[in-house]
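here are the coordinates; sequence isn't available:
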């Protein structure tokens, strides 16, 4: 069984086998990441060595679909050799697969590389994103914390300085001034009422210094110190003060921003390259650090995914580890950051020859690297109902933003929803 083999044994077995025949491994990611990120990286990896050939399975639709596909494949023993699982869904997947001996403990793999290699490449804060119950099941590949995208031309017209966006009061005041520029101009987009997962809700809790769950991950904690109430109040203020319009769908909000009709837009740095391409030179585009209430303790949930090894074949497992080292190494992260805007997960990628000079010349893409200290946990609920929890909570958030529910009613309801469904 794979779980009884050490990382050293896996690497040794692969080295022996590689001299005899090329090892082919299959990986699973989602469609949104395949073309821009994985295809150029796998092409380079396959060309740079002759021992391993990496191919990709038909992609999942999104993170949720990736999770479902892996759970089903786990039950039928048809897993790929490696996969890329969202941080918030990794705990439930890793626990289920570890019980079946279907996921590799990457601590053992890293031990074969040595402590100096580990320290030179990965911070403990970054590695924590891929740990479950103290075990390194995933190597962080993509990482992102929320940031503001800003049309500084509109801000200048409204008499607003970029520095005012350091606080939430400043953001709302700036958005109000931009919103007043004309009927066809919007001030702010923070589409928590339409987002595909609860990332933006978690932003509002963690930036206060809070957590979604307790340390054991089995009890709601987002209501501590009235943090969920304060989050609901802020969401309502985005509409009443900042000019956010829930009637405009999330895709149209993005289009409005890239066409110069929206002042301040919240999204992941993963969208930085796409946004820049769509804006072209239409206006002066900036990205800035996200606003937090608690500067000392506030964090931001780290979106993204970790690479996991899901094969019981020692040779394929070691080959997958070689590929993952490339993806999460300096060159892999250098390319990923340039192609998308994601925060690099490898310390070496910040060196001058990789992203150091690039960030100095392109400050628009450097914002993620200034938020390392804010990279917090993207929480996942226990049980199998995380998607339904979010769908129901999202409806409540929309009701609060539209003024159909009070912030207090909203805070009470999102807790009740989570407590009811998280045990299933």
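Okay, I see it. Predicted model, so just to flag it, every value in this text is computed and none were measured.

every contact and neighbour count from this point should use C-alpha atoms.
Fine.

so residue 165 sits against residue 171, correct?
Yes - with contact defined as Cα atoms under 8 Å, residue 165 counts as touching residue 171 (4.7 Å).

helices along the stretch 201-350 of the chain, start to end?
For the stretch 201-350 of the chain, applying DSSP state H, counting those that start in this stretch gives helices covering 227-240, 250-258, 272-279, 314-327, 330-340.

okay, these in CSV with distance to residue 150 next?
Below are the helices of the stretch 201-350 of the chain laid out as CSV (distance: least, Cα to Cα, whole Å):
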stretch, distance to residue 150
helix 227-240, 16
helix 250-258, 9
helix 272-279, 11
helix 314-327, 31
helix 330-340, 18
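
structure B:
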């Protein structure tokens, strides 16, 4: 974003970028507080998981009129615009998209006799995790980060459910949700999954202690300097040959500017979508997948067709909105869901009961 701000400034649109070390949810709350105090920013790099909360935000600008007829921000040039659209309103313009992928330590997998081409279902992942955990001491088969509830969402969507239904009632504990939570619980209860939080899980894979790591493709550049060979394979369906459904991870640009500053803010959004900016920073520096359909000539030749980008890129078209809980208590609902997910997957002999209890509690937090 700093590079984008410098580019905009050089083009006659002065921009001051202010970084914050906050989660997407924390940033959203900060922006709301600042807006209520009369100190709102003009443009915010917003997590795509804030789309549902933004729909009830009085300060965010519907970008649909600004995008109408625009030569850059349209569904042809930016085919993932839907990831920032809700109820007919374009509230976020995606800047970087991430897709779930299976990161594989190829040395560990080979030593355990795991064929990467076999990782085509949840059962196959369980088998591979068990084989890796049994192949050597002090090596775990698999690890997961939560990523603000994003990784659990990928399992729920692919199993055939989501967080809530159209009436805002929790459905993550239905039969499909039970399938997902029981699958991941088996990975932990068997001793094959690394028992740690997001940071520890990431470090465990980076240090060669874990064979499989299921996480966002945005982790690609975080593992660029590891001492071992690794690759990625596509996120698997429940059963071989089945469907995979994903929610788009990543971030995009939202406008909070007052009417007299919205035209300039819109130009800032488009500056940040410059092909060279996206290629250099969003894709090649962070590991996001490109949001522009015409960006390939700006990327390193062959980048998207070779490992580690090829696997998540092959599923790029599957990404829909990153769902979240609505309402003022949405952040509390998400925190309760994440807490329950960790308990159910890592600590419980009855994971479905844990999620049932969480669903009952979260129901009381939703509008």
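Perfect, thanks for sending it. Keep in mind it's a predicted model, so treat the numbers as computed, not measured.

quick one on the thing from earlier: so which of the helices of the stretch 201-350 of the first structure is nearest residue 102 of the first structure?
With Cα to Cα, the closest approach to residue 102 of the first structure among the helices of the stretch 201-350 of the first structure belongs to helix 314-327: 10.8 Å.

if I've got this straight, residue 55 of the first structure is in a strand?
Yes - assessed with DSSP: H, G, I helix; E, B strand; the rest coil, residue 55 of the first structure lies in a strand.

how close does it get to residue 80 of the first structure?
From residue 55 of the first structure across to residue 80 of the first structure, the span is 10 Å (Cα to Cα, to the nearest Å).

next, show the common contact partners of the two.
Common neighbours of residue 55 of the first structure and residue 80 (criterion: Cα atoms under 8 Å, 6 or more residues apart in numbering): 25-27.

and which of these is nearest to residue 160 of the first structure?
Of those, the one sitting nearest to residue 160 of the first structure (Cα to Cα) turns out to be residue 27, at 47.2 Å.

what about the closest one, neighbour count?
22 (other Cα atoms under 10 Å).

for the one 4 residues further on, same thing?
In terms of burial, residue 31 of the first structure registers 16 neighbours under the definition other Cα under 10 Å.

residue 251 of the first structure too?
Residues near residue 251 of the first structure, counting by other Cα under 10 Å: 10.

and residue 41 of the second structure, by the same measure?
17.

show me what it lines up with in the first structure.
In the first structure, residue 41 of the second structure lines up with residue 80, judged by TM-score structural alignment.

can you check residue 129 of the second structure too?
Residue 129 of the second structure maps onto residue 175 in the first structure, by TM-score structural alignment.

that match reaches residue 189, doesn't it?
No - if you go by Cα under 8 Å, residue 175 of the first structure and residue 189 don't touch, sitting 9.3 Å apart.

overlap in contacts, these two.
residue 264.

for the first structure, which segments count as strands?
23-28, 52-56, 82-86, 131-132, 135-136, 139-144, 147-151, 186-189, 262-267, 285-289, 300-301, 303-309, 375-376 (DSSP state E).

what sits up against the longest one?
Strand 303-309 of the first structure is touched from outside by 81-87, 103-104, 129-130, 137-145, 199, 268, 317, 320-321, 324, 378, with contacts defined as Cα under 8 Å, 6+ apart.

cool, and the last one?
Residues from elsewhere that reach strand 375-376 of the first structure (Cα under 8 Å, 6+ apart): 125-126, 144-145, 206, 299-302.

let me know the closest of the residues you listed to residue 409 of the first structure.
Looking across those and measuring by Cα to Cα, the closest to residue 409 of the first structure is residue 206, at 20.6 Å.

what does that closest one align to in the second structure?
In the second structure, residue 206 of the first structure lands on residue 157 (TM-score structural alignment).

these two touch, right, that match and residue 243?
No - Residue 157 of the second structure is beyond contact range of residue 243, at 9.9 Å (criterion: Cα under 8 Å).

compare these two (neighbour count), which wins?
residue 157 (21 against 15).

contacts only, for the nearest residue to that one once chain neighbours are set aside.
Spatial nearest neighbour of residue 157 of the second structure, chain neighbours left out: residue 245 (5.5 Å); criterion: Cα to Cα, 6 or more residues apart in numbering. Shown in contact with residue 245 of the second structure (Cα under 8 Å, 6+ apart): 154, 157-158, 318-320.
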